[in-house]
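**Q** The sequence and its predicted three-dimensional model are supplied below.
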Amino acid sequence: MLTANSQFVSKAEQFRFSSNPDGTISLKAEANGRYVAADADSFATLRASRTTIGPAEKFHRVSVADAGRSFKAKVNNRYVVAESGGRASLIANRTVVGLWESFILG
């Protein structure tokens, strides 16, 4: 499960972006070499658990006017959020973008 709980970027917090032919992006975890999936059967909790890219491993990069960056899960069309100040697991369950739905992409 992905949790935004670190103040430093180590291998466990690094992901590679890949552009998909349909205009979506996918995230591959450096730590285990697996793709991040938003599983619809677990309320869209994000996990770096898949070896191939399917619908649950595709995200839309969303342009936001507040200088942050957000992700929208293709599987449920909801925004990814880091609740509890990043202490909870990342989950794609929001319909609008706010502070906790914004990420820094490096």
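**A** Structure's in. What do you need? Numbers count the residues shown, from 1 in each chain.
**Q** Only C-alpha atoms from now on, for both contacts and neighbour counts.
**A** Fine.
**Q** Look up how far Ser63 lies from Ala29.
**A** 23 Å (Cα to Cα, to the nearest Å).
**Q** More neighbours: which of the two?
**A** Ala29 (20 against 11; other Cα atoms under 10 Å).
**Q** What is the burial count for the residue nearest to the more buried one when sequence neighbours are not counted?
**A** What sits nearest to Ala29 in space, not counting adjacent residues and going by Cα to Cα, 6 or more residues apart in numbering, is Phe15, at 4.5 Å. Each residue near Phe15 was counted by other Cα under 10 Å, and the total is 21.
**Q** try this one side by side with the last:
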Amino acid sequence: MAHGSVSGRASIRQDTGVSATAAAQQAAARDAADRAASEHLRRAMAEANRRLAQKASELTFEFDEGTQRVIVKLIDTRTREVLRQIPSEEALAIARALQDDVAAGALLRADA
């Protein structure tokens, strides 16, 4: 009987060793994937910065009081032309109109 329990302990140690090895390999694979993702992000940021520098562009951030939204604009530094705006002027106009409609509806309900 004692022989069986020793064999059982050896089996447990062996299984644990395999699990620990597999866990270490998985952790190493995750670390490698994280490093690759970080490097990819660094390259993408460098490329974006390079392209912005070539195009002589700048990003500006504004706050629209009417809609309570942050507006991001990509502006050509030579011409001051807005190349891209998020959200667009159209989207801001819709948001303002919706807010006005909601405010008007609240006033109508208050008068009733």
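**A** Okay, I see it. Everything numeric in this text was worked out from a predicted model, so none of it was measured.
**Q** Got a TM-score for the pair?
**A** Remark: TM-score between the superposed chains equals 0.30 [TM-score structural alignment, normalised by the length of the first structure]; 45 aligned residues with a Cα RMSD of 3.3 Å.
**Q** rewinding a little: I'd say the residue nearest to Ala29 of the first structure and Lys28 touch.
**A** Yes: in this structure, Phe15 of the first structure is within contact of Lys28 by Cα atoms under 8 Å, at 5.2 Å.
**Q** Following element in sequence after the helix or strand hosting Ala38 of the first structure, please.
**A** For Ala38 of the first structure, the host element (DSSP states H and E) is strand 35-39. Later in the chain than strand 35-39 of the first structure, the nearest helix or strand by DSSP H and E is strand 45-50.
**Q** Can you point out the buried residues in the helix or strand hosting Phe63 of the second structure?
**A** Using DSSP H and E, Phe63 of the second structure sits in strand 57-64. Residues of strand 57-64 of the second structure classed as buried: Ser57 (neighbour count, 16 or more other Cα atoms under 10 Å).
**Q** next SSE after that strand?
**A** Criterion used, DSSP H and E; the element after strand 57-64 of the second structure is strand 69-76.
**Q** Please, where are all the helices along the second structure?
**A** 2-55, 89-111 (DSSP state H).
**Q** Ile91 of the first structure versus Ala29 of the first structure, what's the distance?
**A** To Ile91 of the first structure, Ala29 of the first structure is 16 Å away according to Cα to Cα.
**Q** Let me fix that, I meant to ask about Ser19 of the first structure.
**A** 21 Å.
**Q** Just want to know which of the two has more residues nearby.
**A** Counted by other Cα under 10 Å, Ser19 of the first structure and Ile91 do not tie: Ile91 has more neighbours, with 25 against 12.
**Q** Surely that one touches Arg78?
**A** No: between Ile91 of the first structure and Arg78 there is no contact under Cα under 8 Å: 9.1 Å.
**Q** So which residue is dead centre in the second structure?
**A** The residue lying closest to the centre of the second structure (Cα atoms, centre = their mean) is Leu41, at 11.6 Å.
**Q** That one: what's it in contact with?
**A** Residues in contact with Leu41 of the second structure (Cα atoms under 8 Å, 6 or more residues apart in numbering): none are found.
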